[in-house]
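K.L.:
the sequence and its predicted three-dimensional model are supplied below.
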Amino acid sequence: MAKPRMHLGFDFSYTHMGGRWRMPGAWPGRHFPDVEMFEEIARIAERGCLDMVFSGDGTGIPDTWRGSPDAAIEWGISWPRQDLNPIMVAMSRVTKHLGFGLTYSSTFMHPYYMARLMNSLDHLTGGRIAMNLVTSTRKSDAANFGFDELMEHNSRYERMEEFVDVCRKLWDSAEPDAMLWDFESGRVTDPAKIHHVKHEGKFFKVEGALNTPPSPQGRPVLIQAGGSPRGIRASAYVSDYVFGPDMALARQVKHRAALDQALVDLGRDPATVGILWQTPIVVGETEAEAIAQRERLLTAIPQEAVGAYLSYNNGYDFSTLPERFTLAEVQEKIIAAQASPIGFVHELSLALGAGTEISRDTFFEHGVKSATSYDKTIAGSPSQIADILEEAFEATGSRGGFMLGHTVSVPDDLIRIVDLLVPELQRRGRFRTEYRGRTLRDNLQDM
């Protein structure tokens, strides 16, 4: 009997940030946003039969550390960035099968605009687009869109659910066979197959069908990464595929169980919704080679940059930490600010104990490992990493796979994934040897 097969994506969000752009194995003399670099990433990923390449995003410049963006700008922390949808279109033009995952915020964007944009991108890529929705937790992002404060945690998810309701109505406003393009009669569309949308909810008021042809996939693939109990419920409502956090296996098992229950509560079949677990990874021909590559992460950025990264992603200025404190005290302040309750401080509390008193220096010793993903980066030979992935895949229900990424340097680390790890997974019957679907949705459903 054939084994269930994994799906694999590659997250290239940070390839040019956090010092990775100058690590050995990165492009010499080339830097963001050189489109040829991204086209090369796409070609390599498709050669490995990966499902998709993916990028997170954010519009704000990190300015939480010392109340200034200077450190982030100087050291390349979540800076610079661009809207990657035109870059992903360029990547799609040099590939035929690879999918593309774009990130947008339902907290700030309008569903009509996003439904129309994603439909357009689905046509340009030939049915290979996915939208990763996030509920924004960063004040600098909120300020870009005119918000004085972050929206309350649960309200962000309520808005996202209604956002998706509207998008789905709009994507369904044209039936799959609505377009005629009849040369003899001149008829373009069957009006009976275009349906008017009238939505009036808590957050949005939208009227009118999309003025676009139906999407090649029916609807673009939706991805979401909620991690809190409320976030998990939202991801069960929203997602075709869930983007899972890079956490200990025991917690991934609990996350999968919580998602399954949320899906059942919504009347959805858990077998139809996979999780792509975020997995920072370095693969080498030998374990020693991979570990040596991972060690370079600790040299990538200075402490000032670590502070800028952690403060931005946790919504709290860690430059204000006293010499000694408990993590519980800091976590209370983060929650009060409506920032993410499941970030670095939460993770460190689980590891050390929320009530344990620690020093500022100890905090930043752990912080550099978190800011560079060193603490969660798997490093090993192809067989060692394949063993780890297989164990996690089976323990979490053999539904989904992994979003590989946060590598030390690209393109070299991506090439090693494609040339070393992928063949090992194929040998074990755990990964495809060719694409069989026409669209990204088809390929993600191909188990």
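P.N.:
Everything's here; your move.
K.L.:
switch to C-alpha atoms for all contacts and neighbour counts from now on
P.N.:
OK.
K.L.:
for the biggest strand by length in the chain, packing partners?
P.N.:
Assignment by DSSP state E gives strand 274-283 as the longest strand of the chain. If you count contacts as 3 or more CA pairs under 8 Å, 6 or more residues apart in numbering; DSSP states H and E, strand 274-283 packs onto strand 7-11, strand 241-244, helix 287-295, strand 378-380, strand 400-405, helix 412-416.
K.L.:
go again with 6 Å.
P.N.:
Where contact means 3 or more CA pairs under 6 Å, 6 or more residues apart in numbering; DSSP states H and E, strand 274-283 is packed against strand 241-244, strand 378-380, strand 400-405.
K.L.:
next up, a structure to set beside the first:
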Amino acid sequence: MSGMHLAFDLSFTHTEGRWARRGSWIGRDFPDPKMYMELAQTAERAGIGMLFFGDGTGIPDTWRGSIDAAVEWGVQWPRHDMSPIIAAMSTVTEHIGFGLTYSSTFMHPFYVARLLNSLDHVTGGRIAFNVVASTRSADAANYGFDTLMAHDLRYERMEEFIDVCQALWSSVAPDAIIRDRQTGRFADPAKVNTINHKGEFFSVRGPLPSIPSPQVSPMLVQAGNSPRGIAASARFADLVFGFGGSLAGQQRHRRMLDEALAAEGRDPANVGILWATQVIVGRTAEEARARREEVLSFWSEEAVGAFLSHNAGVDFSRLPASFPLGELKRQALAAQASPSGLIGTLLAEHGEDYEMSRTEFFEHGWTSATGLDHTLCGDPSSIADALEENFAATGSRGGYMLSSPLAMPSGLADIAELLAPELRRRGALAPRYPGGTLRENLAV
């Protein structure tokens, strides 16, 4: 095995109060690209493999049926299209990769394939595409949907979406471009072909009107952890984004993915999982604990409610004084949302018949919204110990998608400057940028 890879999740560097905490920028605010350009250089010095941007296009509006709480407290918004930011970051770095998210539920594959081809050129082969099946009603409303598409249908659309993208990326052969100055011939037409795709969701003639990019296809990332989502990962993903939490849950995900990969005729040893892990690192354990307390000081019930309701698809402001947990699952399924996240965690721990009070639910919700239920907090040595132990226990393939609830840029800069060097000193990290493309650099 090559050792663990590290990526930074930059999806929420400016939300949930991070913009105001100690260590935040003064006089430079989101979406100033210079913030990200500087952080990219810091991360590359530390040998971080990839900077990752998740995405959502709707303002949370499930809590009380309104966007007001999310807008007032900056919960999961604003969210810009980060492709121009990635282009800017690529100009001040040479090796670090960039992950960009688009929804196969709402987007068209021709547009996305063309855009990612261009970004792979701009970055010199350092692009990953995180394809998602969208689970939030606020996003759906912006694309003309009254309700969310059914769960399994979203994955059927995703698989066809990727089939179209891959056909388009391959529609111009790598050696099709001639550029013969003597004859004036630019390309060989025999090596540029239509795809003539006609499927259940898309009809695309092709070919892609683009020159093949350094990777031809960007590295493909997928995060589904339901049985149907894992089946989609096994079909096409180069790298899987897994959710942290319990070791048993991680081991189950790894085991199910390995079985699905083998069923697809793929070698499980070649597909890693990056586990989502929130980190608060300090020079001492006491410093880390003090910074953890700063995170708790931001949250109110309105902010927690807006966050949880948006991600679960259930308006938790309507919770009665007590209720069986199975009722939350039924409400999420009725909304075509995914009964995972906090609901899934509570069901796994207590079962559907467990009668939970509203107060108890929000106590759990508080740690879920802050991410403190899956946060490693301590000095570099203790966090490195925990990561090494977990990496071995989950198959030693992949690594960690690290995020910080602290201010931008200090929370992530501390990970780059304190934790990453400790892991590298121990020999726990994969070699530093051994290849010329992101796919080569994140190979397991």
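P.N.:
Now that the structure is in, tell me what you want to look at. Bear in mind that the values here come from a model prediction, so they are computed numbers and not experimental data.
K.L.:
circling back to that earlier point, wait, which of the helices and strands packed on strand 274-283 of structure 1 is closest to Asn314 of structure 1?
P.N.:
strand 241-244 (18.2 Å; CA to CA).
K.L.:
can you tell me what part of structure 2 the longest strand of structure 1 aligns to?
P.N.:
When structure 2 is aligned by TM-score structural alignment, the counterpart of strand 274-283 of structure 1 is residues 272-281.
K.L.:
for stretch 199-209 of structure 1, same thing?
P.N.:
Going by TM-score structural alignment: stretch 199-209 of structure 1 matches residues 197-207.
K.L.:
against Met403 of structure 1, how distant is Gly274 of structure 1?
P.N.:
As judged by CA to CA, to the nearest Å, Gly274 of structure 1 and Met403 of structure 1 stand 12 Å apart.
K.L.:
quick one: end-to-end distance for stretch 187-196 of structure 1.
P.N.:
20 Å.
K.L.:
please disregard the earlier target; I meant stretch 209-221 of structure 2.
P.N.:
Its first and final residues considered, stretch 209-221 of structure 2 spans 24 Å by CA to CA.
K.L.:
now Leu402 of structure 2: how far from Ala234 of structure 2?
P.N.:
For Leu402 of structure 2, the distance to Ala234 of structure 2 - CA to CA - is 23 Å.
K.L.:
quick revisit: give the buried residues for the longest strand of structure 1.
P.N.:
Gly274, Ile275, Leu276, Trp277, Gln278, Thr279, Pro280, Ile281, Val282, Val283 (16 or more other CA atoms under 10 Å).
K.L.:
average offset between it and structure 2?
P.N.:
Taken over the aligned residues, the distance from strand 274-283 of structure 1 to structure 2 averages 0.7 Å (mean CA distance after the TM-score superposition for structure 1).
K.L.:
ok, and what's touching that strand?
P.N.:
Strand 274-283 of structure 1 has contacts (CA atoms under 6 Å, 6 or more residues apart in numbering) with 241-246, 290, 377-381, 399-407.
K.L.:
and stretch 311-327 of structure 1, by the same measure?
P.N.:
With CA under 6 Å, 6+ apart as the criterion, stretch 311-327 of structure 1 contacts Pro62, Thr64, Trp65, Ala339, Gly343, Ala354, Gly355, Thr356, Glu357, Ile358, Ser359, Arg360.
K.L.:
same thing but at 8 Å, please
P.N.:
Stretch 311-327 of structure 1 is contacted from outside by 62-67, 137-139, 307, 310, 333-334, 337, 339-340, 343-345, 348-349, 353-361, using CA atoms under 8 Å, 6 or more residues apart in numbering.
K.L.:
that older thread, make JSON lines from the helices and strands packed on strand 274-283 of structure 1 and add distance to Ala178 of structure 1 and mean neighbour count to it.
P.N.:
Below are these laid out as JSON lines (distance: least, CA to CA, whole Å; neighbours: other CA atoms under 10 Å):
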{"stretch": "strand 241-244", "distance to Ala178 of structure 1": "28", "mean neighbour count": "24"}
{"stretch": "strand 378-380", "distance to Ala178 of structure 1": "48", "mean neighbour count": "23"}
{"stretch": "strand 400-405", "distance to Ala178 of structure 1": "33", "mean neighbour count": "26"}
